[in-house]
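>>> what follows is a predicted structure for the sequence shown.
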Amino acid sequence: MAGSEQRPGGLRIVYAGTPGFAVPALEALADSGHQVVAVFTQPDRPAGRGRKPQPSPVKQFALERGIPVHQPERLDEAARETLAGLTPDLMVVTAYGLILPQAVLDLPRLGCINIHASLLPRWRGAAPIQRAIEAGDAETGVAIMRMEAGLDTGPVLLERRIEIGERETAGELHDRLAALGGNAILDAVDGLATGRVKARAQPESGVTYARKLHKSEADIDWQQSALTIDRRVRAFSPWPVAQTRWQDKQLRVHAARPVMEASGTAGEVLKVDRDGVLVACGEGALRLERVQLPGKRPISGSDFANAGVQPGQRLGNAA
């Protein structure tokens, strides 16, 4: 990456983002030779036990850096007038949470670009990090693309690839991709400023959609293979967290490991020892390494083994 003394200066950038994933890229732009003239982010939302309105991570960072913040509920005419008054050269969008109408896409001189957490056209949509792990993908990355009216269909300016770790969770991969996006965005912005980066159309083949996560997906189906369940446990960490039933109680599974040499009736507890609790799957078995009972803190699989679980018991709806 070019040093800041070589970076084309003077680009007026409006940044639109909301969650923690969007902070590294904003920080990189704020520390560059470009000018972040304003941040657009979601309105404060109730959070925590007190359900008090809380600022988004992007808003918190912007306020710390003295960057003006705008929080429209919708990108209506008033919001578009505010944006036009900022006379941006470029708008950078990362997990903003609002769809940009064509009038907004057309407003900046250099258009709008988006940091997306997958290698497009694979995993367009809301949950690309989780779906990549769930599908067993070997690699993923970030794509920086020009935005257009379609869902993640715009031409790609550049991409950065990384391997997905064999035991990596969605939370861990999220943090690595956020940092990767923060590094890549400067190359993309500099390339746009100089005309060095040219967008390429996405291939028409290989399109997949990463549908939004729902809590209903968290229930473990012990008829599935241990490899499939393991991927889902990792994909659903830290949310919504895979879960099953044990003695009519909800049991959340935070971490597990497949053991393909073992077998038994799906959902049956095969073994209980210091390594954890081994549960049979449709193919192979799953060792529960970190679990949580209602109202309790997460505990290790070995501690769960001492909590009364016994070989021959069943997990799941038949428990």
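Structure's in. What do you need?
>>> from now on I want contacts and neighbour counts done on CA atoms only, so please keep to that.
OK.
>>> and the closest residue in space to residue 184 that isn't next to it in sequence, how far from residue 286?
Spatial nearest neighbour of residue 184, excluding adjacent residues (C-alpha to C-alpha, 6 or more residues apart in numbering): residue 160 at 7.2 Å. Residue 160 sits at a distance of 33 Å from residue 286 (criterion: C-alpha to C-alpha, to the nearest Å).
>>> that older thread, contacting residues for the residue nearest to residue 184?
Under the criterion of C-alpha atoms under 8 Å, 6 or more residues apart in numbering, the neighbours of residue 160 are 141, 142, 143, 180, 184.
>>> shouldn't residue 105 be in contact with residue 148?
Yes. Here residue 105 reaches residue 148: they are 7.0 Å apart, a contact under C-alpha atoms under 8 Å.
>>> how close does residue 153 get to residue 119?
Going from residue 153 to residue 119 by C-alpha to C-alpha gives 12 Å.
>>> one more: residue 280?
From residue 280 over to residue 119 the distance is 35 Å, taken as C-alpha to C-alpha.
>>> kindly report the same for residue 102.
24 Å.
>>> put this next to the previous one:
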Amino acid sequence: MRLVFAGTPDAAVPSLRTLAASAHDLVAVVTRRDAPIGRKRVLTPSAVARDAADLSLPVVKTDRLDAAATASLAELTPDLGVIVAYGGLVREPLLSAPTHGWINLHFSLLPRWRGAAPVQRALLAGDRRTGASVFQLVAELDAGDVFAEEVYDIPPDSTSGDVLEALSAQGAKLLLSVVDGIAAGTATAVPQTGEPTYAPKLSAEDGLVAWDDPSERVLARIHGATPEPGAHTTVDGARVKILAARAAATDAAPEDGAEDEPLTPGEVRVRGASVLIGTGTRPVVVDVVQPAGKGAMGAADWRRGLRGAAVVGS
């Protein structure tokens, strides 16, 4: 089939590569415009734009699938549109322009976590299982009939970045199987069942750790907000990002981060090679942090650089 692919971030690249290597014809790759990145705000092409260029595929850069974009894509007479984390809405008449419409690879088991941040919201909620779904794109948000889905059990201490990386690879294979099925006329989609939940994009405040929460909720927030928008706390009013954290062991030696006496919420203590921070229940082990204006560092080195007793969230 003649395919139009729309995607922007790293999570869309495995699907792009998988489709490019298939028997189908990628007639256009749609991605968002180059964006200013880093402190110097250098205009940088998206991950999909870079890979499409490497694959010598035609690229359309647009932040909105407006009338002009619709006209240029319709002229290509695509059989199917495929979208993976593009970051914009597909509306009529573009929605109906391809012969088979558009399909969407979404990183959740629909109808749970419809929206822009399904993996992050799943981890924030403490879900232990998620997955990938391929569905028919319709005007309503992530509400179309589902062609296929695949379950993914979330490993302990995984961040949203870890889970998204795994799902993007797993989902690319699932996506191709659906594209092949549509081409062969064998693909069937079924309506979503169950009560929808929604996954709006996270704000910076969603990464702020509340140390008086139970340890499970503290870790869920840290893992869900990593790498974006970033889990963070404060020490003497200065922001510190928490890049890696895990549950404290209950049956290990102190140097392995074991609990040996209670810590008050936010209290920081070095035990052996580990840094523990108190929560509303058990402490958690923090392994890597990034103080404001500095690079990532081991939590033990960071703690040694603080004067006197340390309490985070202050």
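Nice, I can see it. Nothing here was measured: the structure is a model prediction, and the numbers come from that model.
>>> please state their TM-score.
Laid over one another, the chains give 0.92 as their TM-score (TM-score structural alignment, normalised by the length of structure 2), with 304 aligned residues with a C-alpha RMSD of 1.6 Å.
>>> tally up the residues packed near residue 309 of structure 2, please.
9 (other C-alpha atoms under 10 Å).
>>> SS state for the aligned partner of residue 132 of structure 1 in structure 2?
Matched by TM-score structural alignment, residue 132 of structure 1 corresponds to residue 122 in structure 2. Under DSSP: H, G, I helix; E, B strand; the rest coil, residue 122 of structure 2 falls in the helix class.
>>> contacts only, for residue 122 of structure 2.
By C-alpha under 8 Å, 6+ apart, residue 122 of structure 2 lies in contact with 113, 130, 224.
>>> wasn't the second one part of a strand?
By that I understand residue 130 of structure 2. Yes. Under three-state DSSP, residue 130 of structure 2 sits within a strand.
>>> so how many other residues sit close to it?
23.
>>> just give the nearest non-adjacent residue to the residue mapped onto residue 235 of structure 2 from structure 1, would you?
When structure 1 is aligned by TM-score structural alignment, residue 235 of structure 2 is paired with residue 246. Distances taken as C-alpha to C-alpha, 6+ apart place residue 315 nearest to residue 246 of structure 1, at 5.1 Å, with adjacent residues excluded.
>>> give me the neighbour count for that neighbour.
Residues within reach of residue 315 of structure 1, counting by other C-alpha under 10 Å, total 24.
>>> who's in contact with stretch 300-310 of structure 1?
Contacts of stretch 300-310 of structure 1 (C-alpha under 8 Å, 6+ apart): 269, 271-277, 287-291.
>>> helix/strand/coil for residue 120 of structure 1?
With three-state DSSP as the basis, residue 120 of structure 1 sits in coil.
>>> quick one: map it onto structure 2.
Per TM-score structural alignment, residue 120 of structure 1 is aligned with residue 110.
>>> which SSE is residue 258 of structure 1 in?
strand 249-259 (DSSP states H and E).
>>> what distance separates that strand from the centre of its chain?
Averaging C-alpha positions (C-alpha atoms, centre = their mean, to the nearest Å) puts strand 249-259 of structure 1 21 Å from its chain's average.
>>> which position in structure 2 pairs with the residue nearest to residue 184 of structure 1?
Residue 160 of structure 1 maps onto residue 150 of structure 2 when the alignment is built from TM-score structural alignment.
>>> swap in residue 16 of structure 1?
Alignment note: residue 16 of structure 1 maps to residue 6 in structure 2; criterion TM-score structural alignment.
>>> confirm its match sits in a strand?
Yes. Using three-state DSSP, the assignment for residue 6 of structure 2 is a strand.
>>> count the residues that sit near it.
Residue 6 of structure 2: 26 surrounding residues under other C-alpha under 10 Å.
>>> ranges for the helices of the stretch 151-300 of structure 2?
160-184, 215-224, 299-304 (DSSP state H, counting those that start in this stretch).
>>> let me have those helices in JSON lines, extended by mean neighbour count and distance to residue 42 of structure 2.
JSON lines is the format used below for the helices of the stretch 151-300 of structure 2 (neighbours: other C-alpha atoms under 10 Å; distance: least, C-alpha to C-alpha, whole Å):
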{"stretch": "helix 160-184", "mean neighbour count": "19", "distance to residue 42 of structure 2": "24"}
{"stretch": "helix 215-224", "mean neighbour count": "26", "distance to residue 42 of structure 2": "28"}
{"stretch": "helix 299-304", "mean neighbour count": "17", "distance to residue 42 of structure 2": "30"}
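>>> so for residue 21 of structure 2, which of these sits nearest?
Residue 21 of structure 2 lies closest, by C-alpha to C-alpha, to one member of the helices of the stretch 151-300 of structure 2: helix 160-184, at 10.2 Å.
>>> what span of structure 1 lines up against that closest one?
The aligned range for helix 160-184 of structure 2 is 170-194, by TM-score structural alignment.
>>> how big is the offset of the matching stretch relative to structure 2?
In this overlay with structure 2, the average offset of stretch 170-194 of structure 1 from its partner residues is 0.9 Å by mean C-alpha distance after the TM-score superposition for structure 1.
>>> what comes into contact with that stretch?
1-2, 7-8, 11, 21-29, 32, 110, 115, 117, 129-130, 133, 141-142, 144, 157-160, 164, 197-198, 234-238.
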